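A.B. asks: following is a predicted model, sequence given first.
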Amino acid sequence: MKIIHVEDHFDPTAGYQINELLYASKNFDDEVYLITSDDMSPFHKSVDLSLDKKFEKETGIKIVRLKSLFKLSARLILKNLTKTIQKINPDAVFMHGIADFKDLILLKQKQDFKIVRDCHMSWVAAKNKFRKPFYLFYKLTFANIINKTDKYNKIYALGNEELEYLHKIGIKDKKIDFLPHGFNDNIMYYDEKSRHKIRKKFNLKNNVVISYIGKLNESKRPDLIIDIINELDKKFINVYNISLLFIGPKDKNYMNLFNEKLNTLNFELKYRIEDSKPFQELRKYFSASDILIFPKQTTLSSIHAQVCGCPVIMENYKSNQERVINNDNLYPKDDFKKASEILKKIILNKEYIKDDNIENKFILSDREYKNQIKKLYKDLK
């Protein structure tokens, strides 16, 4: 089968759903393409064709980057998208995301190939002030076409909040199925050897390491971890030798705020700020960490962290309730006092001990991407 994935933005070193699906697809005998843009602004970097080539070699897929004709928020119109698809002549096209410019294909005649979409939009990420009139517009136009025709074979919700979003924009249940966020078990797993190596390198051998691994930007606000830490007392910090580790791409404007917040730490404690690492290397840093805190929104990294044996602390949203194994580790929005109590509880009860969290991988096994690829390809045939 010849399959095309279409994604507005793509970073070959990242660990998003698209990356993991493409890695998982190499286990199947299909010809796979990715059509994407040359816009790397969401990742705070520029296109590096050598990294594209490396990704192609590792996965066996072909990456095609197109110029964008128009950009609204993070949504793009890709130049010559339809012509590029027709030239490849696929059996199926997986257009990632929903309620974007790719929906314009619905205004054309039914294509000779199957089309599926997915929805990544959770309420915590839906911030546009025009969203309510947009929902109504979409429901009366594109959703009508989707529900009454087979131009889209299926739309996958990545979770229950995404399902609610699809309902809000007018998509009926008969067109919806689930393909949840997940992990690739030959990329993400507890790596004991790397844990010891990295902790030795960073001189964190006997520390309780609290980490944030992800984008350092205004949306994710990792600086709020400082507010959580400041709720603890100095004796507790010293007794458990607590240290902080931040890893990820940095937004230059946001880093001013981040560095100012670091200066407000109530204690002297060890911290490190590392540049982003290739996705294939991240398991080593999750494995080296004891506890992960993601203070804002939701992230696929919460699944990766748990697979590598780390408890995670996050805000209490439906999407996080689905992904976090222990919902007792979720705190009310902006309640950093509660978050610090959760952190203290995890440390006192030694809930971060790797041997006790080894079953996380099996608890989350239905999210493993090779299983999801099997489901996807079955739907496409």
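C.D. replies: Alright, I've got the coordinates. This structure is a prediction, so every number in the text was calculated from the model and none was measured.
A.B. asks: drop to CA atoms for contacts and neighbour counts, all remaining ones
C.D. replies: Fine.
A.B. asks: what strand or helix carries the most far-flung residue of the chain relative to its centre?
C.D. replies: The centre of the chain is farthest from one residue, K235, which by CA atoms, centre = their mean lies 35.8 Å away. Assigned by DSSP states H and E, K235 belongs to helix 234-239.
A.B. asks: repeat that for I273.
C.D. replies: Element membership for I273, per DSSP H and E: strand 271-274.
A.B. asks: and here's the other structure:
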Amino acid sequence: MKIVFVTPYYTEGMGYIGNRLPAKLAELGHEVHLISSTGKVYFTQSFFKNYKNVHEKKHVVEPYKLVEGVHIHRVPHLEFMSTLYLRGLWTMLKRIQPDVVHTWEISSPYVLQIAVAKPFLNYKMFSANHYVLSVFALHRTWHKFSMAKLKWVLLKKYTGKFISMFTDQCFPATNDARFVAVKYMGMPLRKCKVTPLGVDTDLFKPITDEKGRILRNELRKTMGYSENDIVCIYTGRFAADKNPLVLAKAVDKLQKAGNTRYKGLFIGVGEQESEIKDCEGCQIIPFEKYVNLWKYYQASDIGVWPTQESTSMIDAAACGIPIVISNQLYARERVSGNGIDYEFENVDDMSAKLLTLEDASYRQRLGQHGSEKMKTQFSWDRIAEERIADYTYHINKK
């Protein structure tokens, strides 16, 4: 099967689905292509500069590269109201002659290009939605008129409704992502199949042997942690919408109350960096590509994401540590049986909930349940096999 993924930007080793799903499909023996602009991940965003240890430049010069069996193609682009039009996309698709074209958005100029080309190039078209309610701010003010709402309705909802006529199936990542896709992006409910974002369980897995335990202890020692410390890890952007400062303040509160075993480990970059550094018991490691994070999850005791959903949650869970998330998140399947929630952005409650995880045997029980669940329900291997079944069904459908 010839499969083409189209994405507005791409960086090797950065970004989960853009790197892992194509590679897993290639492992299954399919011819997989990924078409992107010349831009790297976040290149249109103001915070791109925060990732200078990963991105030396905004753009990639080489037009083609083979990465993990996936053919990566770069095409020129035009920016349009924070979205991209990919020049030469039609020509590239015509040359490849794919059976399937898959995007990770429902409505965007380049997705419209794919929809318009479909009747002429005769492929099946698939999309996805990773917008969840915790990130979709307009959901909270939708009942009011605003220019932001008008812009969304015109450029996303109505355009999405048109594009959906050409879309064979859409894969929202969670139940609330499906709600967003239907209500705010014009995708018919009957075309939606909830499919979670996955985890590479070959990379993210619990420690099962003595070598792993030795490596864990060595890394903890390097970072200044003792065997008895309870390390609470957060990975991602240090931004107000992610608000890792809640965890830092909670650790600071515990430290000052005499619970000095609790430590905060933050891996990433962003505007809250200086405030996090000022909190007792907290340290920062610069942004790392996701492929390097497994060792830090294995060296930690609790994973914490204070506000929004993050794929890092399931990576941490796959490594066998319990996770703490906000009580406002809708994707409960990520924490059910393998973690707890706390009252949204309440530092006191965060501190109290971390204390409930003080017992190592309790953390181990939660972590074991999480790693088993991630392997059986969230692995990219399983998702890739299911995705091929979905593609095949629609290709054979009369």
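C.D. replies: Cool, got the structure. Quantities reported herein were computed from a predicted structural model and do not represent experimental measurements.
A.B. asks: show me how far the helix holding K235 of structure 1 is from its chain's centre.
C.D. replies: 33 Å (CA atoms, centre = their mean, to the nearest Å).
A.B. asks: and for stretch 257-268 of structure 2?
C.D. replies: That offset, for stretch 257-268 of structure 2, works out to 25 Å (CA atoms, centre = their mean).
A.B. asks: which other residues reach that stretch?
C.D. replies: 228-238, 247-248, 251, 254-255, 281-288 (CA atoms under 8 Å, 6 or more residues apart in numbering).
A.B. asks: any idea how far apart the tips of it sit?
C.D. replies: Start-to-end span of stretch 257-268 of structure 2 (CA to CA, to the nearest Å) is 27 Å.
A.B. asks: any idea what D112 of structure 1 aligns with in structure 2?
C.D. replies: Aligned counterpart of D112 of structure 1 in structure 2: N122 (TM-score structural alignment).
A.B. asks: also I303 of structure 1?
C.D. replies: So, by TM-score structural alignment, I303 of structure 1 is matched to I314.
A.B. asks: what is the burial count for that match?
C.D. replies: The burial count assigned to I314 of structure 2 is 27, neighbours taken as other CA atoms under 10 Å.
A.B. asks: how close does it get to V153 of structure 2?
C.D. replies: In terms of CA to CA, I314 of structure 2 sits 32 Å off from V153 of structure 2.
A.B. asks: still on that earlier bit, report how many residues lie close to the spatially closest residue to the match of D112 of structure 1 that is not a sequence neighbour.
C.D. replies: Leaving aside its chain neighbours, N122 of structure 2 sits nearest to D99 (7.7 Å; criterion: CA to CA, 6 or more residues apart in numbering). Neighbourhood size, D99 of structure 2 [other CA under 10 Å]: 17.
A.B. asks: sorry, back to before: the helix holding K235 of structure 1: which residues count as buried?
C.D. replies: Residues I237 are the ones in helix 234-239 of structure 1 that count as buried (16 or more other CA atoms under 10 Å).
A.B. asks: before we move on, what about stretch 305-324 of structure 1?
C.D. replies: Within stretch 305-324 of structure 1, the residues that qualify as buried are 305-321, 323-324, counting by 16+ other CA under 10 Å.
A.B. asks: now do stretch 16-32 of structure 1
C.D. replies: Those would be 16-26, 31-32, for stretch 16-32 of structure 1 by 16+ other CA under 10 Å.
A.B. asks: just stretch 47-57 of structure 1 next, same as before
C.D. replies: 47, 52, 55-56.
A.B. asks: roughly how far out does it sit from the chain middle?
C.D. replies: 20 Å.
A.B. asks: what of stretch 337-352 of structure 2?
C.D. replies: Taking mean C-alpha positions (CA atoms, centre = their mean), stretch 337-352 of structure 2 and its chain are 21 Å apart.
A.B. asks: endpoint to endpoint, that stretch covers what distance?
C.D. replies: 19 Å.
A.B. asks: repeat that for stretch 175-189 of structure 1.
C.D. replies: End to end - CA to CA - stretch 175-189 of structure 1 spans 34 Å.
A.B. asks: corresponding residues in structure 2 for it?
C.D. replies: Against structure 2, stretch 175-189 of structure 1 falls on residues 191-205 (TM-score structural alignment).
A.B. asks: wait, what's in contact with the residue nearest to the spatial centre of structure 2?
C.D. replies: Centroid check for structure 2 by CA atoms, centre = their mean gives T311 as the closest residue, at 3.9 Å. Going by CA under 8 Å, 6+ apart, T311 of structure 2 touches 16, 197-199.
A.B. asks: ok, and the most crowded of those residues?
C.D. replies: V199 (30 neighbours).
A.B. asks: isn't that one up against W380?
C.D. replies: Yes: if you go by CA atoms under 8 Å, V199 of structure 2 and W380 touch, sitting 5.6 Å apart.
A.B. asks: picking up where we left off before, continuing past the strand holding I273 of structure 1, what's the next helix or strand?
C.D. replies: Following strand 271-274 of structure 1 in sequence, per DSSP H and E, is helix 282-288.
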